[in-house]
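# Let me see the structure of the following:
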Amino acid sequence: MPSSARSGRVYRRCGCRDQHNKQLGARCPRLTADPDHGTWTFAVDLPSPGRRRTLRRGGFATADAARAALRRVLDAQGGGYNADPNQTVADYLTTWLQTKALTLKPTTLVRYRDYVTGDLIPNLGRLKLDELSRRHIADFARDQIARGRGLFTLHRCLATLSSALGDAVRHDRLSRNPAHPSVLQRPASPERRIWTADEAAKFLRYCHRADPFLADLFEVLVGTGMRRGEALALHWRDIHLDQHVLYVRYTLSAINNARTVLTAPKTRSSKNWIAISPRVASAFRHRAATQGPVLPDGLVFCKPDGQPLRPQRVLDRLHQLSAEADVPRVGVHDLRHLAATLPIAAGVPLVTVSKTLRHSTLSTTANIYDHLTRQAAADAVDTIAAILTRADREAARLRWPRWLRPHRDHTSGNQEHLGTPNLRAFASA
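A predicted model of the protein is given here:
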């Protein structure tokens, strides 16, 4: 006898056939005689343009299991997502990407799409979403490593899968995320090589001779700690030399290293103002003098026709100029680290450096530049020790025995200073 669960129906059926080879389904007489015969199925009518669409899913061992699956489908319909127990990983990831396209930055969406279509769907897509397990994900990771896949790339691919499955958990589509925690430990970041102040000055001097245009850009990157995309997205209306500040409103990104787009900065705190030093202001003035007509809505660093520079070109030119200037090879983002290490090493408070870099929290700055803050911490405790040691010495100097303490000279009416030993009395004794 069919039963209902909110809406829809749950019933038992089998695969037996009649004399005409037609499947009996729920009409099989053995279903009433044998409670173990057949399996449980649910059916529910779903809203669909045009005619009615009925979703049927079977193979459940118990009626409770079928009712639970039916409830998930009904809840999913109310929440606007698919809870079909036969939904594959490929179907889910495809729908997930379409949803994320409304909120992700174009560059992030392209990266997610590459991982989903190039890696996850070909290897895991045929599995049912409900059956995807941690073992499947671990097997995928091992296979990729055996094929020589880079650990950083593989870790980002697995992070994309974890993000997608995390959304499934938040929407009650899955009870848990089999990709979290990751089956692959986050690879250790390679140690960065940051220029010294002498190396940075040497590089900038050479740039001003070899490539004055990019020298202005590198002066801004080193002098402000801006990210490459933020500097390339600067408009002249964002720069206020009279107030010694500039405002970060956009970041420039390249999709597949080809099409460039302007998007919002990396974080909410990144969209902020930055102080301008006289040296950086000089770079902006030089850029304005050599660019020609300065339009408020025009880009500061751009091609002669006003089009944006490709971020990859800046990196390539940095490597080329570094080799010519005989300084170590670094990346563009390393110039941001340089802008942090120089003031930290000079004793500028960490909170000031954090505000300059526009990190969302002070702990972010402390974690990134831990190697520098350790030295600052060592200097701080050494200073505390030195202060206490001086205090101890001063106290010891004043802590004289009672018989050495100065006494009043009643005869002369003079009084020795209480803090100074009476050495004449000590000598005569």
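# all contacts plus neighbour counts: C-alpha atoms, from now on.
Noted.
# Where do the helices of the stretch 201-350 of the chain begin and end?
212-224, 228-232, 278-291, 311-325, 332-345, 350-357 (DSSP state H, counting those that start in this stretch).
# Quick one: work out the angle between the fifth one and helix 350-357.
Meaning helix 332-345. Here helix 332-345 runs at an angle of 150 degrees relative to helix 350-357 (axes from the mean of the first three to the mean of the last three Cα atoms, to 10 degrees).
# What helices and strands are in contact with helix 332-345?
In terms of contacts (3 or more Cα pairs under 8 Å, 6 or more residues apart in numbering; DSSP states H and E), helix 332-345 is packed against helix 212-224, helix 311-325, helix 350-357, helix 370-398.
# got TSV for the ones you listed, with mean neighbour count and distance to Ser162 too?
Listed next are the helices and strands packed on helix 332-345 as TSV, based on neighbours: other Cα atoms under 10 Å; distance: least, Cα to Cα, whole Å:
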stretch	mean neighbour count	distance to Ser162
helix 212-224	22	34
helix 311-325	16	29
helix 350-357	18	30
helix 370-398	12	29
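# now for these, which one comes closest to Glu199?
helix 311-325 (9.2 Å; Cα to Cα).
# how about the strands of the protein, start to end?
9-17, 23-25, 39-46, 53-60, 239-240, 245-247, 251-255, 259-263, 273-275, 408-409, 414-415 (DSSP state E).
# The fourth one versus strand 9-17: what angle between them?
Going back to what we said before, that points to strand 53-60. 70 degrees.
# Quick check: the residue lying closest to His208 once chain neighbours are set aside vs Ala288, distance?
In space, His208 comes closest to Ala215 once its chain neighbours are excluded; the distance is 5.3 Å by Cα to Cα, 6 or more residues apart in numbering. Applying Cα to Cα, to the nearest Å, the value for Ala215 to Ala288 is 13 Å.
# And for Phe140?
With the distance defined as Cα to Cα, Phe140 ends up 53 Å from Ala288.
# Here is the second sequence; please produce its structure so I can put it next to the first one:
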Amino acid sequence: MDSNYERMRIMGKDLKGKELGRGLSQRPDGRYMARAQVEGQPIVLYGWKLKELKKELALAVDEAKRSTLLPGMDGKSITLSEWFEEWYAKYKAPTLKGGGSPSYKRKFLNYFGVRIGSKFLADIRQLHVQTAIADMLEAGRTSKSVREATGILQNCVEAAIANGLMSINPVVGVIVPKCEKVERRVLSVEEQEIFLDYLARTKSWYEEMYQFMLLTGMRVGEVGGLQWEDIDFANKFIYVKRTLSYQYENGKKTMKLTSPKTENSVRKIPFFGETREILERQFEKVKRKRVDLGERWRQPEELGNLVFLTSMGSPIGRYSVESDMRYVTKQINDMFRTEALYTGGIPKKFERVHPHALRHTFATRCFEKGMTPRTVQEIMGHANYNTTVSYTHVLDDIKLKEAERLGDFLQNKNNDETVEYSGLLGIM
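Sure thing, here's the model as predicted:
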């Protein structure tokens, strides 16, 4: 007898003595009765129409089998990110080399997890998925990477539907536009000054963190996972050893320190410019805040002595940084509009900035100051040289400046100055 699913062995009959099938019978009042058992759980149904009762029985048995497979789970009580962890462990990880892939999980968490991962499965609609896709593209994600993340979501959702956790597939019909190659967002020198000036004037809690990101080119997860023990003040080096990432355990979102993105991501970065002063200010600021909040300070001991924290002492995740940068961008544009009202001019526009844009900006500043591509590659932690080259951008003001230096092409004038192109090769 199958322990997982057993119907009653009694072969039932109708009132005329005709056999109806296992578990089916007809009562003296003419009603039909269907009985089954799943993992010791009895199922008893009644109905006047045998054909409809058989369908109801099949559905009830299927539902009972699913409930024993996923006890306590339904689409109204489990979030997308919680289901992803379940799906990844049971469905995907066994098919991947080595039993899992951190990059595969990061792709989902950093694209859809931070945007709609907290929604219950039963509440997710196509509009939510489409809005998330639009937000990714606006944040500078490429169409290719968004399409890959959407494919992961599709597989995850299909398994949820097969397990009765969702009734519709919100991924069906969504559109990932084929965009032209996205030019990475880089702050010009002027934009960088506006950005930093705003942080200073408003006394932003994250001022030192943003300055640090512009001085190191570190990924937002690496910044979130940086500990004071990773900083060598004597020799002026920062050691990148870990990254802070989101994970779900037993239905609860947690932050964990994991290994960096690639082997080359483990690296050391020299102090640039005001790095020491910024770190010293950060240390004193956090120290004062910890004393002010006392028992309300939320810093988790298991994550070590983190350098950068929220104003309440919590670890800083990607979503928190992205949210703050959206707010800063909005405030700067509001400031521009107010200035335009007083001057009667057209308001300037400060394009949206995302955390990775500060990494792109750092690489660009390095090349503007003549640093070699190989050195930038080591500092950025790129495994591939071409990745480093693709990170650099010749901004419009640099293009114009170089064009002016070359003088008149047709008249061959103003050619006394020799232009060194070796440094520009890494930029182009």
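# TM value for the aligned chains?
TM-score of the superposed chains, computed with TM-score structural alignment, normalised by the length of the second structure, equals 0.47; 312 aligned residues with a Cα RMSD of 6.7 Å.
# rewinding a little: got the helices of the stretch 201-350 of the first structure as CSV, with distance to Thr365 of the first structure columns?
Converted to CSV, the helices of the stretch 201-350 of the first structure look like this (distance: least, Cα to Cα, whole Å):
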stretch, distance to Thr365 of the first structure
helix 212-224, 15
helix 228-232, 18
helix 278-291, 23
helix 311-325, 24
helix 332-345, 9
helix 350-357, 6
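# between the ones you listed, which gets nearest to Thr32 of the first structure?
helix 228-232 (70.4 Å).
# If we go by neighbour counts, what in the host helix or strand of Ser390 of the second structure is buried?
Ser390 of the second structure belongs to helix 385-391 when elements are defined using DSSP states H and E. For helix 385-391 of the second structure, the neighbour count (16 or more other Cα atoms under 10 Å) marks 388-389, 391 as buried.
# burial count for Asp198 of the first structure?
9 (other Cα atoms under 10 Å).
# Could you measure from it over to Leu338 of the first structure?
12 Å.
# on that earlier part again, compare the helices of the stretch 201-350 of the first structure and give me the one nearest Asp379 of the first structure.
Here helix 332-345 is closest among the helices of the stretch 201-350 of the first structure (Cα to Cα), at 11.2 Å.
# got the buried residues for that closest one?
Under 16+ other Cα under 10 Å, the buried positions of helix 332-345 of the first structure are 332-342, 344.
# relative to helix 370-398, how tilted is that helix?
Using the same axes, to 10 degrees: helix 332-345 of the first structure against helix 370-398 is 0 degrees.
# circling back to that earlier point, which element is encountered next along the chain beyond the helix holding Ser390 of the second structure?
Using DSSP H and E, the helix or strand that follows helix 385-391 of the second structure towards the C-terminus is helix 396-406.
# Pull out the buried positions in the next helix or strand after that following helix.
Sequence-wise, the next helix or strand downstream of helix 396-406 of the second structure (DSSP H and E) is helix 422-425. Neighbour-count burial for helix 422-425 of the second structure flags 423-424 (criterion: 16+ other Cα under 10 Å).
# which other helices and strands contact helix 422-425 of the second structure?
Helix 422-425 of the second structure packs on no helix or strand, going by 3+ Cα pairs under 8 Å, 6+ apart.
# Which stretches in the stretch 101-250 of the second structure count as strands?
For the stretch 101-250 of the second structure, the strands defined by DSSP state E, counting those that start in this stretch cover 231-232, 237-240, 243-249.
# can you tell which of the ones you listed is closest to Leu257 of the second structure?
Nearest to Leu257 of the second structure, of those and by Cα to Cα, is strand 243-249 at 4.7 Å.
# by contact count, what packs against the following helix or strand past the closest one?
Using DSSP H and E, the helix or strand that follows strand 243-249 of the second structure in sequence is strand 252-258. When contacts are defined as 3+ Cα pairs under 8 Å, 6+ apart, strand 252-258 of the second structure sits against strand 243-249.
# orientation of the strand it packs on relative to strand 252-258 in degrees?
Relative orientation of strand 243-249 of the second structure versus strand 252-258 (the same axes, to 10 degrees): 150 degrees.
# Tell me which of Phe140 and Ala288 of the first structure has more neighbours.
Phe140 (19 against 16).
# how much space is there between that one and Pro122 of the first structure?
11 Å.
# How about Gln375 of the first structure?
The value you get for Gln375 of the first structure to Pro122 of the first structure, if Cα to Cα is used, is 49 Å.
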